[in-house]
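A.B. asks: Kindly generate the corresponding structure for this input.
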Amino acid sequence: MTAPGAPPEPLVDAPSAPDEWVRALSATGVERERATARLHEMLLRVARAEVRRRGARLRISGPELDDLAHQAAADAVLAILAKIGEFRGESRFTTWAYKFVVFEVSGKIGRHFWSQPAAVLEAGDWDRLPDRFGLDPARESEWRDLVRALRRAVEQELTEHQRQVFTAVVVDGVPLDALVAKLGSSRNALYKTMFDTRRKLRASLVAHGYLHEKPGRRP
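C.D. replies: Just a heads-up that it's a prediction; the model follows:
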């Protein structure tokens, strides 16, 4: 049985080496059809695992979730067939193929988020921030000051792009896949933006006495 998060086990009768996959998918007639069907089955398993993992935050379930998985697998197969000549054998064929379906899942989940009426968010609902972080109601005056200071730092210290990403992800709780789809960016690019943003905000809060700098650490 495949461990959670691990690539699915190879399918019976599927090509066992990268060059066999390339040859079979580049062939014509029945051989190509069979290889394409096996590829789709393999990618559908990956897509279903990915949409289950990511769909919980978007409250997607049942037939709708499975439909997204089927769409992602089908589009990934088409993309792989179109680019089969670009595969150079520098990694396992399945590893290369999985990247296509994961990319398709990310895009489809992201677009699905913005297609829902609930995705129409207020611009920066800061009043909900303490609840989202589970802050202690008994220390309301303390964290209210911190939230106000954080908001000032966001408005004064960040670039427009950093402010947009921080507000969407942290304040409004927009899933990263959805923000990638909206901005036409990538997960890695947004991770880098959030890293730089957190560093700026922490430095500002430390400088104004709202946080204490850890010994030996630079903002």
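
A.B. asks: make it CA atoms for all contacts and neighbour counts henceforth
C.D. replies: Noted.

A.B. asks: Just after the helix ranked longest in the chain, pick out the following helix or strand.
C.D. replies: If you go by DSSP state H, the chain has its longest helix at helix 29-55. Counting by DSSP states H and E, the next helix or strand C-terminal to helix 29-55 is helix 62-83.

A.B. asks: tell me which strands and helices that following helix is in contact with?
C.D. replies: Helix 62-83 sits against helix 29-55, helix 93-115, with contacts defined as 3 or more CA pairs under 8 Å, 6 or more residues apart in numbering; DSSP states H and E.

A.B. asks: For that helix, buried residues please.
C.D. replies: Buried residues in helix 62-83, counted by 16 or more other CA atoms under 10 Å: 65-66, 68-77, 80.

A.B. asks: Export those as a markdown table, with columns for distance to residue 136.
C.D. replies: Shown next, in a markdown table, are those (distance: CA to CA, whole Å):
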| residue | distance to residue 136 |
| --- | --- |
| 65 | 36 |
| 66 | 39 |
| 68 | 39 |
| 69 | 40 |
| 70 | 43 |
| 71 | 43 |
| 72 | 42 |
| 73 | 44 |
| 74 | 47 |
| 75 | 46 |
| 76 | 46 |
| 77 | 49 |
| 80 | 50 |
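
A.B. asks: quick check, nearest of the residues you listed to residue 209?
C.D. replies: Among the buried residues of helix 62-83, residue 65 lies closest to residue 209 (CA to CA), at 46.7 Å.

A.B. asks: Can you name the residues that contact the nearest residue to the closest one once chain neighbours are set aside?
C.D. replies: Nearest residue to residue 65, sequence neighbours excluded (CA to CA, 6 or more residues apart in numbering): residue 51, at 6.6 Å. Neighbour list for residue 51: 65, 66, 68, 69, 105, 109 [criterion: CA atoms under 8 Å, 6 or more residues apart in numbering].

A.B. asks: One more sequence to fold, the one below, so I can look at both together:
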Amino acid sequence: MTVRAAGSPLEGVADGTPVPEAEPEDWVRALSAEGTEREQGAVRLHEVLLRAARAETRRRSGQLRISGPELDDLAHQAAADAVVAVIAKIGEFRGESRFTTWAYKFVIFEVSAKIGRHFWRQPRVPMEAADWERLPDRFGLDPARESEWRDLARALRQAVEEELTEHQRRVFIAIAVNGVPLDALVAELGSSRNAIYKTMFDARRKLRACLVANGYLPENPVRRS
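C.D. replies: Prediction:
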């Protein structure tokens, strides 16, 4: 049984009083209303989505190497924009899940978008300026095999230039060589995570086939138990 605050089921938020999980119909009614009730619903929703945004930004903070106030500001922006998006789409909620579960999708999207935009605002090496010669070092390969690995890096670069499509080449260089975060690349290309995953899968398959054919990689890699 859901316990409710007095008056509106979403009251008690502005002063920081904890409010139990409201029923989906309470969320829909409050966010579809006008005036005070809608404002209270938006405040409560922002509180809920801010917690989700903070958790998600902390999880992804390693991609950006940011923390503290800057990271929290990104979470606040994501939560605020997600509230606006949820209110605009409130008529599409069908009650097939908890309301907050449905709303979380909006804040996760906003966090991803803002991480992407943040990355491209930073002064970094452009995607096209791939530092191929340092590729073995980047992957922590054995310095004693430096010559062998550098030969492989040169062969890989040639395969990238000759075997991949322009789109596959851009995605592969960005992620595998320059270390661009996935969400940043999604934002830059106006694509989706699944589309980028598929592009990387196809590119890796082509490159491996080329390197195997030219003797740089074994046809059947040794699997570690």
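
A.B. asks: returning to what we had before: export the helices and strands packed on helix 62-83 of structure 1 to TSV and append columns for distance to residue 122 of structure 1.
C.D. replies: Shown next, in TSV, are these (distance: least, CA to CA, whole Å):
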stretch	distance to residue 122 of structure 1
helix 29-55	22
helix 93-115	14
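
A.B. asks: And residue 145 of structure 1, what's its match in structure 2?
C.D. replies: Alignment note: residue 145 of structure 1 maps to residue 151 in structure 2; criterion TM-score structural alignment.

A.B. asks: how distant is the host helix or strand of that match from the center of its chain?
C.D. replies: Per DSSP H and E: residue 151 of structure 2 is located in helix 146-163. Taking the mean of its C-alpha atoms, helix 146-163 of structure 2 sits 30 Å from the chain's own mean (CA atoms, centre = their mean, to the nearest Å).

A.B. asks: That one: average distance to aligned residues in structure 1?
C.D. replies: Aligned to structure 1 and superposed, helix 146-163 of structure 2 gives a mean residue distance of 1.0 Å (mean CA distance after the TM-score superposition for structure 1).

A.B. asks: which residues sit against that helix?
C.D. replies: Residues outside helix 146-163 of structure 2 that contact it (CA under 8 Å, 6+ apart) are 132, 133, 135, 136, 141, 169, 206, 207, 210, 211, 216.

A.B. asks: and which of the residues you listed is nearest residue 119 of structure 2?
C.D. replies: Closest approach between these and residue 119 of structure 2, by CA to CA: residue 169, at 20.1 Å.

A.B. asks: Please work out how many residues are found near that closest one.
C.D. replies: The number of residues packed near residue 169 of structure 2 is 20, by other CA atoms under 10 Å.

A.B. asks: could you list every residue that touches it?
C.D. replies: 160, 161, 203.

A.B. asks: By neighbours, which of these wins?
C.D. replies: Busiest of those [other CA under 10 Å] is residue 160, holding 22 neighbours.

A.B. asks: how close does that residue get to residue 208 of structure 2?
C.D. replies: As for residue 160 of structure 2, its distance to residue 208 of structure 2 is 10 Å (criterion: CA to CA, to the nearest Å).

A.B. asks: what does residue 21 of structure 2 give?
C.D. replies: Distance from residue 21 of structure 2 to residue 208 of structure 2, counting by CA to CA: 51 Å.

A.B. asks: who's in contact with the counterpart of residue 46 of structure 2 in structure 1?
C.D. replies: For residue 46 of structure 2, the aligned position in structure 1 is residue 40, judged by TM-score structural alignment. Residues in contact with residue 40 of structure 1 (CA under 8 Å, 6+ apart) are 73, 74, 77.

A.B. asks: Return the residue of structure 2 aligned against the first one.
C.D. replies: Same thing as residue 73 of structure 1. Taking TM-score structural alignment, the alignment pairs residue 73 of structure 1 with residue 79 from structure 2.

A.B. asks: quick one: contacts for that match?
C.D. replies: Applying CA under 8 Å, 6+ apart, the residues contacting residue 79 of structure 2 are 46, 49, 50, 53, 107, 110.

A.B. asks: In JSON lines, list those along with distance to residue 165 of structure 2.
C.D. replies: Formatted as JSON lines, the contacts of residue 79 of structure 2 follow (distance: CA to CA, whole Å):
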{"residue": "46", "distance to residue 165 of structure 2": "43"}
{"residue": "49", "distance to residue 165 of structure 2": "40"}
{"residue": "50", "distance to residue 165 of structure 2": "41"}
{"residue": "53", "distance to residue 165 of structure 2": "36"}
{"residue": "107", "distance to residue 165 of structure 2": "34"}
{"residue": "110", "distance to residue 165 of structure 2": "30"}
